[in-house]
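K.L.:
sequence first, then the predicted structure:
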Amino acid sequence: MTPEPATYPGYCFPAEVIRHAVWLHHLFSLSLRDIELILAKRGIAVTHESIRRWVLKFGADFAGKLRKRRPRPGDTWHLDEVFLRINGELHYLWRAVDEHGVELDILVQPRRNASAAKRFLRRLLVGLKYKPKRLVTDGLRSYGVAHRELMPEVRHRVSRHLNNRAENSHRPMRRRERQMQRFKSPDQAQRFLSAHAMIFGHFRPRRHLMTAAQHRRSRAKAFRVWRWSAPCFDRTPGATVRA
């Protein structure tokens, strides 16, 4: 691991302040103005607009580093889709988790037909570079078409009740959707939810399966990895210093 930077190139605030603001935004249902107030109480004068830029810039970078450090997911994938209404139009958030509830990937699409299912499965296979032993979905027929074309050797189980793990994984997203008063565009939803799913899941282990000592160790490790997952940038000559 490389030492964590005191500041990020091009930014005048300490890296610890930026990292803490991004952490607050993704772990708790706080608005940007709420985080501005929390930081002001600690003597840090920063505007909510600067915090918004930090979240956009660093959220994806932190999530990418955490994604590279996560252990290999399990051999059972649970897939599910849920609707999102964006600017009055219906979209669908496709989500995949493993049998431990670890987020594998998400994809916002305007359809939930066979083409959309195949697009999502291809994204999973390219990103994870291996195939599971079992696929669990609900009764949507699009999954069956994608399964037969892309991974016919994988066992496919269709069950509403066995897929509760994927369905329950949508709950944090729904809370943030309400808090943010819905997403403004498919790109915004994809960008935010991709980072949110990874960062939120990193700090939310399956507490009910752990002893108190195991949970404390897991939490300490999560914070340690978070501190060392600092984005790396090369400061270009003459770059403007930002908030």
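P.N.:
Nice, I can see it.
K.L.:
could you use CA atoms for every contact and neighbour count after this?
P.N.:
Noted.
K.L.:
the strands in this protein, which residues?
P.N.:
Here the chain has its strands, by DSSP state E, at 76-86, 89-98, 103-109, 134-137, 155-158.
K.L.:
for the spatially most central residue of the chain, give its distance to Gly59.
P.N.:
Central residue of the chain (CA atoms, centre = their mean): Ala197, 2.2 Å from the mean position. As judged by CA to CA, to the nearest Å, Ala197 and Gly59 stand 11 Å apart.
K.L.:
please apply the same query to His78.
P.N.:
The value you get for His78 to Gly59, if CA to CA is used, is 25 Å.
K.L.:
one more: His202?
P.N.:
Distance from His202 to Gly59, by CA to CA: 13 Å.
K.L.:
where do the helices of this protein begin and end?
P.N.:
Secondary structure of the chain by DSSP state H: the helices cover 15-27, 32-41, 48-69, 114-128, 141-150, 164-168, 171-179, 186-202, 212-228.
K.L.:
and the longest one, what does it pack against?
P.N.:
With contacts taken as 3 or more CA pairs under 8 Å, 6 or more residues apart in numbering; DSSP states H and E, helix 48-69 sits against helix 15-27, helix 32-41, helix 186-202, helix 212-228.
K.L.:
next, the angle helix 48-69 makes with the shortest one.
P.N.:
Right, helix 32-41. Angle, helix 32-41 to helix 48-69, by axes from the mean of the first three to the mean of the last three CA atoms, to 10 degrees: 100 degrees.
K.L.:
same check, this time on the first one
P.N.:
Direction vectors for helix 15-27 and helix 48-69, defined by the same axes, to 10 degrees, enclose an angle of 80 degrees.
K.L.:
one more to weigh against that first structure:
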Amino acid sequence: MGYSWRVDETYVKVKGEWTYLYRALDKKGHTIDFYLSATRNTHAAKRFLGKALKSMKPWWRTGAINTDKAPAYKSALAELKAEGKCPPDTVHRQVKYLN
């Protein structure tokens, strides 16, 4: 098991337009990756998580991804695992306030 990530999204205004900011943090609060999206759905969550996982160094493997209970994360991680883009032993913890 490797590091754990805290993943969440929030709604922010960028250049006068409202958009979703997805971000992943390590346990020390350092940003691993972020993604801006006009939508908050499985497709956006999958693009963000895929981008974050792709940027990972081999020795910096995630062991657990903590998210809120948004169903998009569960679907996105299942799809990424099925495609081989997420390590199969990565634990997904969906707990309100844990992320």
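P.N.:
Done, it's in. As the structure is a computational prediction, the values presented were derived from the model and not from experiment.
K.L.:
mind putting the strands of the first structure into JSON lines with distance to Ile35 of the first structure?
P.N.:
As requested, the strands of the first structure are exported to JSON lines (distance: least, CA to CA, whole Å):
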{"stretch": "strand 76-86", "distance to Ile35 of the first structure": "25"}
{"stretch": "strand 89-98", "distance to Ile35 of the first structure": "27"}
{"stretch": "strand 103-109", "distance to Ile35 of the first structure": "26"}
{"stretch": "strand 134-137", "distance to Ile35 of the first structure": "38"}
{"stretch": "strand 155-158", "distance to Ile35 of the first structure": "43"}
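K.L.:
save those as CSV, and put in mean neighbour count too.
P.N.:
Output for the strands of the first structure, formatted as CSV (neighbours: other CA atoms under 10 Å):
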stretch, mean neighbour count
strand 76-86, 20
strand 89-98, 20
strand 103-109, 22
strand 134-137, 22
strand 155-158, 16
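K.L.:
select, out of those strands, the one closest to Trp226 of the first structure.
P.N.:
strand 103-109 (16.9 Å; CA to CA).
K.L.:
which one of the strands of the first structure lies closest to Gly144 of the first structure?
P.N.:
strand 155-158 (7.9 Å).
K.L.:
which residues sit against that closest one?
P.N.:
Lys133, Arg134, Leu135, Val136, Thr137, Asp138, Gly139, Gly144, His147 (CA atoms under 8 Å, 6 or more residues apart in numbering).
K.L.:
could you rerun that using 10 Å?
P.N.:
76-78, 132-141, 143-144, 147-148, 163 (CA atoms under 10 Å, 6 or more residues apart in numbering).
K.L.:
for the corresponding residue of the second structure for Pro132 of the first structure, list the residues it contacts.
P.N.:
Matched across to the second structure, Pro132 of the first structure falls on Thr62, judged by TM-score structural alignment. By CA under 10 Å, 6+ apart, the contact list for Thr62 of the second structure reads 1-5, 26, 53, 56, 86-87, 89-91.
K.L.:
and these as a markdown table, adding distance to Ala45 of the second structure?
P.N.:
Formatted as a markdown table, these follow (distance: CA to CA, whole Å):
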| residue | distance to Ala45 of the second structure |
| --- | --- |
| Met1 | 23 |
| Gly2 | 21 |
| Tyr3 | 20 |
| Ser4 | 17 |
| Trp5 | 14 |
| Asp26 | 18 |
| Leu53 | 12 |
| Met56 | 17 |
| Cys86 | 13 |
| Pro87 | 17 |
| Asp89 | 19 |
| Thr90 | 16 |
| Val91 | 16 |
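K.L.:
pick out the most distant pair among the residues you listed.
P.N.:
Longest span within the contacts of Thr62 of the second structure, CA to CA: Asp26 and Asp89, 18.1 Å.
K.L.:
quick check: closest non-adjacent residue to Lys74 of the second structure.
P.N.:
In space, and not counting its chain neighbours, Lys74 of the second structure is closest to His92: 7.6 Å by CA to CA, 6 or more residues apart in numbering.
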